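J.: sequence first, predicted model second:
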Amino acid sequence: MDKYLLKRAARPFSLIVALVVCGLGIRLSWQAGYQDIGRALAIFFAAVIAQIGVNLINDHRDIETHSLTDQAKHAIKRNLWLGVGCFVAAAGLGLWLVWLTGWQLFLLGVIGLAGGWFYTAKPIAYKHRGLGLVGVFIFTGVMMVYGAWMAMGGDWSLRVFLLSLPVSLIASLILLANEIRDYEDDKTKQIGTLSVRIGLLPARILFVILAIAPFAAVFSLYELIPRFWMVLPALILLIAPLKEFLKPEGQRQKLPPVTGRFFAGFGLLYWFAV
């Protein structure tokens, strides 16, 4: 039941993802001369509200796949409607930004909302098909950076796409941290996350690869990142997640939040590096 409490279902540690990726898009637009504090605040609010919405609807399929108490079912249904409300609020801010910028942002927003909804919703439910990491990389990473950039007034840009890759990789890492933490529970309930499909050991190997990949991406993009070396202190923040994910079942509860702290540190350093 604790899993479905509002304060846990909202997954507050994950909100740093929305702040970092949108902050990157805003920073890049600011450098390019698209400077509007009103738009920037609207983008931050819309991104955080949309992220909360995705988190709140994430568990609604549990009603069909789990044996739950009436209290738990009520909490899930409440969270679902609150999540829908978050989507409506985010869409309202998004439409104002669309009015300022153009139809391209509207198209991006519709695709992004669909990506959030069908994370667990039928008929796609790509989380249960082992595609959650790919979806988060695209919808919570690349598209949110690009969406913030376009909402500030930017146009199509290969540079922005390339610079979004490091933070998009860590967004997927945070989801993988969730999957590893919940591995035994998801396996028992036959939830087809990527970690359940490939097994715990391969998932842990993938975790290490995804933890290193953002640094490799930054160094490979050194021509676009003048101060690429500034992300190196974030390596210190990797110690806690790497220690946590090696713990046995039942002792990995801190893995997602400590991975979130790594993302926050990396993201802030990355803002200064670009």
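T.: Thanks, I have it.
J.: when you work out contacts or count neighbours from here on, use the C-alpha atoms and nothing else.
T.: OK.
J.: now the longest helix anywhere in the chain: buried residues?
T.: When every helix of the chain is counted residue by residue (DSSP state H), the longest turns out to be helix 70-101. Taking 16 or more other C-alpha atoms under 10 Å as the basis for neighbour counts, the residues of helix 70-101 that come out buried are 72-73, 75-80, 82-84, 86-91, 93-95, 97-98, 101.
J.: okay, now the one to match up with it:
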Amino acid sequence: MTAAVSTRQAWLMAARPQTLPAGAAPVLVGTGLAIDAGVFEPIPAAFALVGALLLQIGTNFANDYYDAVRGADTEDREGFTRVTAGGLIDPESVKRAMYAAFGLAILIGTYLVYVGGVPILIVGLASVVAGITYTGGPLPYGYRGLGDLFVFVFFGLVAVAGTYYVQAVVGVAGKFPLWIPDGTVPAAAIVAGLPAAGLSTAILVVNNIRDRETDAASDKRTLAVLLGYRASRIEWTAMVGLAYVIPVVFWLDGHHVAVLLAILTAPLAVRIGATVWRRSDGEALNPALERTGKLLFAHSALFAAGLAAPALL
């Protein structure tokens, strides 16, 4: 089977395009909120999107490389093929690709640092370090039940608020502010990040439920390993449920009724949930993982459109 995989296909597998909605979704939400607030800036928004996708790809390469060299990716694993463990790409090449992706993210980030100053410098460097140390370094936190928290914070709260910030700061501060100017990270920017945070975490939960047995055998102590199947499924339900509470909160707070558009994705969430609650095998959860990524993107796109609707109509 591996002989039939071309080099191009192997690199595409390593980049894991099915996970890229986790990088793009919060940028959409932050931009929708910026449009609603009248602070939309297309260039910072575009740079934030490209930077987020590069961080996602770099993290994917890091996970592929470090899980393989640590022995977490075994032939018993039921997830998508990992190119390092599967022998499709040599480890050093994957490691170089990881550094290249993070390097490009830092290059893109130089413009955002110019606009957003020290706060973006701190967030950007922290994101790169977090992407590497998720499975790399002497104390990988993904092996200690902290991966869910990382995803919730960085792929939800930080990504949405950061996207809003790099647009809002353009009109209220000079270049390279030393700290966060007043009004550039309102409470709404944090709360708006909760749906993306929850759904991004839900992607990881599906992954970890599927891999629970093999992760436990290789001493990879994900939260699913620590909590067990039932509690992990409750976590998944809570994370997804959060995505449907927040649009209602925004509507009750006076936002346009269009903010409720995201609720249209609820039937897809219910169908995925039925699989997550009944199954733990890769045959069922690999498609559920991809569908959760699609749910994240669809929900975020509709939520962003609902936030932006008053300014666009």
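T.: Right, received. Where do you want to start? Note that the structure is a prediction, hence the values are computed from the model and not measured.
J.: follow-up on the earlier one: can you tell me what part of structure 2 the helix or strand just after the longest helix of structure 1 aligns to?
T.: Next along the chain after helix 70-101 of structure 1, taking DSSP states H and E as the criterion, comes helix 103-117. With the alignment judged by TM-score structural alignment, the segment of structure 2 matched to helix 103-117 of structure 1 spans residues 118-132.
J.: now do the helices in the stretch 151-300 of structure 2.
T.: When assigned using DSSP state H, counting those that start in this stretch, the helices of the stretch 151-300 of structure 2 occupy the ranges 159-168, 187-191, 193-210, 212-217, 223-227, 229-252, 266-278, 282-312.
J.: okay if I get these as TSV plus mean neighbour count and distance to Pro140 of structure 2?
T.: Below are those laid out as TSV (neighbours: other C-alpha atoms under 10 Å; distance: least, C-alpha to C-alpha, whole Å):
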stretch	mean neighbour count	distance to Pro140 of structure 2
helix 159-168	30	22
helix 187-191	16	27
helix 193-210	28	16
helix 212-217	18	14
helix 223-227	21	13
helix 229-252	18	21
helix 266-278	16	26
helix 282-312	22	23
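J.: got these as CSV, with distance to Gly58 of structure 2 columns?
T.: Below are these laid out as CSV (distance: least, C-alpha to C-alpha, whole Å):
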stretch, distance to Gly58 of structure 2
helix 159-168, 16
helix 187-191, 25
helix 193-210, 16
helix 212-217, 22
helix 223-227, 22
helix 229-252, 25
helix 266-278, 27
helix 282-312, 18
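J.: those: which one's closest to Leu121 of structure 2?
T.: helix 159-168 (11.1 Å; C-alpha to C-alpha).
J.: once aligned to structure 1, how far is the closest one on average?
T.: When structure 1 is overlaid, helix 159-168 of structure 2 sits 1.7 Å from its aligned residues on average, using mean C-alpha distance after the TM-score superposition for structure 1.
J.: just checking, what packs against that helix?
T.: If you count contacts as 3 or more C-alpha pairs under 8 Å, 6 or more residues apart in numbering; DSSP states H and E, helix 159-168 of structure 2 packs onto helix 21-37, helix 42-69, helix 91-116, helix 187-191, helix 193-210.
J.: now these as a markdown table including distance to Thr292 of structure 2?
T.: Below are these laid out as a markdown table (distance: least, C-alpha to C-alpha, whole Å):
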| stretch | distance to Thr292 of structure 2 |
| --- | --- |
| helix 21-37 | 10 |
| helix 42-69 | 16 |
| helix 91-116 | 25 |
| helix 187-191 | 21 |
| helix 193-210 | 6 |
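J.: and Gly137 of structure 2, which of those is closest to it?
T.: helix 42-69 (8.7 Å).
J.: what residues of the closest one count as buried?
T.: By neighbour count with 16+ other C-alpha under 10 Å, helix 42-69 of structure 2 contains the buried residues 44-45, 47-68.
J.: for Trp11 of structure 2, find the nearest of the helices of the stretch 151-300 of structure 2.
T.: helix 282-312 (18.3 Å).
J.: which neighbouring elements make contact with the closest one?
T.: Of the remaining helices and strands, those touching helix 282-312 of structure 2 by 3+ C-alpha pairs under 8 Å, 6+ apart are helix 21-37, helix 193-210, helix 266-278.
J.: for Val153 of structure 2, find the nearest of these.
T.: So among these, helix 193-210 is nearest, using C-alpha to C-alpha, at 6.7 Å.
J.: what about the residue mapped onto Phe137 of structure 1 from structure 2, how many residues nearby?
T.: Phe137 of structure 1 maps onto Phe152 of structure 2 when the alignment is built from TM-score structural alignment. Applying other C-alpha atoms under 10 Å, we find 24 other residues in the vicinity of Phe152 of structure 2.
J.: quick one: the closest residue to Phe152 of structure 2 other than its chain neighbours from Val115 of structure 2, how far?
T.: Closest residue to Phe152 of structure 2 in three dimensions, ignoring its sequence neighbours and counting by C-alpha to C-alpha, 6 or more residues apart in numbering: Ala197, at 4.4 Å. With distances defined as C-alpha to C-alpha, to the nearest Å, the gap from Ala197 of structure 2 to Val115 of structure 2 amounts to 25 Å.
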